[in-house]
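Peer 1: Fold the stuff below for me.
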Amino acid sequence: MENILSEYDKSPGIISPDFEKMDLHLPKKAVFAFLGEKRIERFAFARGGEKVGTFVSLTKDFPLWMIKADKEELCVLQAPAGASAAVLLLERLYAYGVEKVVALGCCGALEKLAENVFFVVRKALRDEGTSYHYLPSARFVTLDESAANIVEGVLRENHVPCESCVTWSTDGFFRETKEKVKARRAEGCRVVDMECAALAACAAYRGKVFAQILFTADTLHDLSHEQRAWGKESRDKALLMGVKAAERL
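Peer 2: Take a look at the predicted model:
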């Protein structure tokens, strides 16, 4: 029997992401932040943000914030951890008008990297299940080059040093074994996250623009785990850079 991850079907799903038929009209650009809800709320209020709707799930409600950036309105939404949950919300953003998304969040270091190093993802290893519902089976998904270039440029213009990277997107936070870490490093992965590959695959399937900012938090570089401070120093900066980058897309 064929591997289930090879059973790609590009036909439309039975359930549409706008099945709720909400009276919601979002701007074309959004920031999808893997950060705490209160942090996002404070950020939005500080910029005169307005709550314009809520995406409801069985376990949590996700407020949609509209903020005024330098030149236009943007949507800011908290992203849930994990590929499947994150894509459920990304799909709904697209369904209600969003065309371009900058996601941001922390990552684990696979090589010797300081905490709070910023990266713009160029390619993601698909070690999660969700991406295989959006693209044919392959080891990697390549992110939008033009969008990544713009995001890198924005970070540098704002004096935030950054590098390009390949990330390992995995569903198995507690299954990042020593052998897997060594193997992923050999394939060029510098960091590990849980969602990027799936988000990029969803964007590609829907014909949308997507970019991902990551900043280093914990580390596995010496084949043991060091929590460090989980990238706390970078969280507000990443959110601000996400907004500035989204505005430029």
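Peer 1: Only C-alpha atoms from now on, for both contacts and neighbour counts.
Peer 2: OK.
Peer 1: okay, now Phe174: neighbour count?
Peer 2: A count of neighbours around Phe174, defined by other Cα atoms under 10 Å, yields 7.
Peer 1: That one and Asp61, how far apart?
Peer 2: As judged by Cα to Cα, to the nearest Å, Phe174 and Asp61 stand 26 Å apart.
Peer 1: Kindly report the same for Leu74.
Peer 2: From Leu74 to Asp61 the distance is 20 Å (Cα to Cα).
Peer 1: just Ser164 next, same as before
Peer 2: Taken as Cα to Cα, the span from Ser164 to Asp61 is 33 Å.
Peer 1: and what of Leu220?
Peer 2: For Leu220, the distance to Asp61 - Cα to Cα - is 33 Å.
Peer 1: Is it correct that Lys38 falls within a helix?
Peer 2: Yes: Lys38: assigned to a helix according to DSSP: H, G, I helix; E, B strand; the rest coil.
Peer 1: Run a quick neighbour tally on it.
Peer 2: That count, for Lys38 with other Cα under 10 Å as the rule, works out to 10.
Peer 1: Could you do Lys100 as well?
Peer 2: Quick note: Lys100 (other Cα under 10 Å) scores 22 neighbours.
Peer 1: tell me the contacts of it?
Peer 2: Lys28, Lys29, Ala30, Lys208, Val209, Phe210, Ala246, Leu249 (Cα atoms under 8 Å, 6 or more residues apart in numbering).
Peer 1: Return the closest of those with respect to Ala200.
Peer 2: Distance ranking of these against Ala200, using Cα to Cα, places Phe210 first at 6.4 Å.
Peer 1: Go ahead and confirm that closest one touches Ala203.
Peer 2: Yes: the criterion here is Cα atoms under 8 Å, and Phe210 meets it with Ala203 at 6.1 Å.
Peer 1: out of Leu220 and Asp61, which sits in the more crowded spot?
Peer 2: Neighbour count, other Cα under 10 Å: between Leu220 and Asp61, Leu220 has more, with 21 against 11.
Peer 1: Identify the residue spatially nearest to that one, adjacent ones excluded.
Peer 2: Leu110 (5.3 Å; Cα to Cα, 6 or more residues apart in numbering).
Peer 1: Please generate a structure for the following sequence too, so the two can be compared:
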Amino acid sequence: MVDYENSQGNPQANTPRAVVLTWDVRLESAVRARGEYQELHHARPGWALLQLTQDLGLARLPVGAPATAMALEELSARGTELFIGIGTAGAISDRVSPGDLVVCSAALRDEGTSHHYAPSSVFAYPDPELTARLRDELPSAVHGSSWTTDAPYRETVEEIAKYRAEGIITVDMEASCLFVVARAIGVPAAAAFVVSDVLHGDQWEPHFSTADILPPLWALFEAASAASAFALREAVDPLVERGEV
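Peer 2: Sure, this is the predicted structure:
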């Protein structure tokens, strides 16, 4: 795809070494409001790609696994070395409430895209070192697993009860794909969520539009930025010691 775009007169700039992925327009708007970014050209309609520093970028994507896989493929081909996904998720465990933060420890592979990248398995796992850095930046966050699904309107009472009994904390639409595709292409990835709706009571309780969701989203963004910077420094330091940079 990169070669195709170049051949069509749409040269694709190199991308930052670390990219924070989000599927939330509010977070993109908050980042833009700071005014400290450069918009990078990207061929995909409906995507946004912002360079925030020399090494850090933000990509806002359409929701779901397919767009996530495409973003990882294309951004890694243009130079991105690590990804952290941040967004909202539903709570299926009563351990968390709206506005709480969750660092994802594993993701149940109930979406279709990741199965084109690796043999089927129950769970996908994030990069442990990058996840540890993210947890260091979010000491109050819950650390637990998520259920990744393509079909949010087909989450049944029986499924929710089953996965809750198995200790799963949240439900999302991208994490398992993010982890599997990242591993397949050889880059580290991690993910964290803000709880935006609750599915562990008698009724669904949406809190997507409440004012108390954006501050924790911003906290995730700052934590992901700091964790990315730390991971990049760790990647460079051994090379410096060996005189390779």
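Peer 1: Of the contacts of Lys100 of structure 1, which pair is most distant in space?
Peer 2: Lys208 and Ala246 (13.0 Å).
Peer 1: Looking at the two, which one has more neighbours?
Peer 2: Legend: neighbour count by other Cα under 10 Å for Lys208 of structure 1 and Ala246, higher for Ala246 (27 against 15).
Peer 1: Would you mind finding the match for the more buried one in structure 2?
Peer 2: Correspondence of Ala246 of structure 1 to structure 2, assessed by TM-score structural alignment: Ser228.
Peer 1: Can you name the residues that contact that match?
Peer 2: Ala18, Leu56, Leu82, Phe83, Ile84, Leu130.
Peer 1: now with 7 Å?
Peer 2: Ala18 (Cα atoms under 7 Å, 6 or more residues apart in numbering).
Peer 1: Helix or strand: which one has it?
Peer 2: helix 214-241 (DSSP states H and E).
Peer 1: buried stuff in that helix?
Peer 2: The neighbour-count check on helix 214-241 of structure 2 (16 or more other Cα atoms under 10 Å) flags 214, 216-218, 220-221, 223-229, 231-232 as buried.
Peer 1: Where does the residue nearest the centre of structure 2 sit: helix, strand or coil?
Peer 2: By Cα atoms, centre = their mean, the mean C-alpha position of structure 2 lies nearest to Gly85, the distance being 1.3 Å. At Gly85 of structure 2 the chain is in strand, as set by three-state DSSP.
Peer 1: wait, it sits on Ala190?
Peer 2: Yes: look at Gly85 of structure 2 against Ala190 with Cα atoms under 7 Å: they come within range, at 6.3 Å.
Peer 1: In contact with Asp18 of structure 1: list those residues for me.
Peer 2: Contacts of Asp18 of structure 1 by Cα under 7 Å, 6+ apart are Arg92, Ala95.
Peer 1: did I read that right, it in a helix?
Peer 2: No: Asp18 of structure 1: not assigned to a helix; according to three-state DSSP it is coil.
Peer 1: so which strand or helix has Trp65 of structure 1?
Peer 2: strand 61-68.
Peer 1: now the helices for structure 1?
Peer 2: With DSSP state H as the criterion, structure 1 has helices at 37-46, 83-95, 145-157, 178-186, 196-206, 235-248.
Peer 1: mind checking how far Val120 of structure 1 is from Lys60 of structure 1?
Peer 2: Distance from Val120 of structure 1 to Lys60 of structure 1, by Cα to Cα: 29 Å.
Peer 1: Which residue of these two possesses the greater neighbour count?
Peer 2: The residue with more neighbours, out of Val120 of structure 1 and Lys60, is Val120; 25 against 9, by other Cα under 10 Å.
Peer 1: What lines up with that one in structure 2?
Peer 2: Per TM-score structural alignment, Val120 of structure 1 is aligned with Val103.
Peer 1: Test my guess that Trp47 of structure 2 contacts Val63.
Peer 2: No: using Cα under 7 Å, Trp47 of structure 2 is not in contact with Val63; the gap is 10.4 Å.
Peer 1: What is the equivalent residue in structure 1 for Leu130 of structure 2?
Peer 2: Per TM-score structural alignment, Leu130 of structure 2 is aligned with Ala147.
Peer 1: Enumerate every residue touching the closest residue to that match other than its chain neighbours.
Peer 2: Closest residue to Ala147 of structure 1 apart from its sequence neighbours, by Cα to Cα, 6+ apart: Ala211 at 5.9 Å. When contacts are counted by Cα under 7 Å, 6+ apart, Ala211 of structure 1 touches Val101, Val102, Ala103, Leu143, Asp144, Ala147, Ala148.
Peer 1: try it again with 10 Å
Peer 2: 31, 100-104, 120-122, 143-151, 196, 199-200, 203, 242, 245-246, 249 (Cα atoms under 10 Å, 6 or more residues apart in numbering).
Peer 1: what about the aligned partner of it in structure 2, distance to Val2 of structure 2?
Peer 2: By TM-score structural alignment, Ala211 of structure 1 lines up with Ala190 in structure 2. Relative to Val2 of structure 2, Ala190 of structure 2 is positioned 25 Å away (Cα to Cα).
Peer 1: now Ala30 of structure 2
Peer 2: From Ala30 of structure 2 to Val2 of structure 2 the distance is 29 Å (Cα to Cα).
Peer 1: next one: Leu134 of structure 2
Peer 2: 31 Å.
Peer 1: got it, and Ala77 of structure 2?
Peer 2: 8 Å.
Peer 1: right, and Pro152 of structure 2 touches Glu174 too?
Peer 2: No: if you go by Cα atoms under 10 Å, Pro152 of structure 2 and Glu174 don't touch, sitting 11.7 Å apart.
Peer 1: quick one, which of those two is more surrounded?
Peer 2: Each of Pro152 of structure 2 and Glu174 has its neighbours counted (other Cα under 10 Å); Glu174 has more, 31 against 12.
Peer 1: In contact with the more buried one, which residues?
Peer 2: Neighbours of Glu174 of structure 2 in contact, by Cα under 10 Å, 6+ apart: 23, 63-69, 85-87, 89, 107, 109, 111, 113-114, 146-150, 191.
Peer 1: Name the nearest residue to the aligned partner of Glu174 of structure 2 in structure 1, ignoring sequence neighbours.
Peer 2: Taking TM-score structural alignment, Glu174 of structure 2 has Glu195 as its aligned residue in structure 1. Excluding the flanking residues, the one nearest Glu195 of structure 1 by Cα to Cα, 6+ apart is Ala83, at 4.2 Å.
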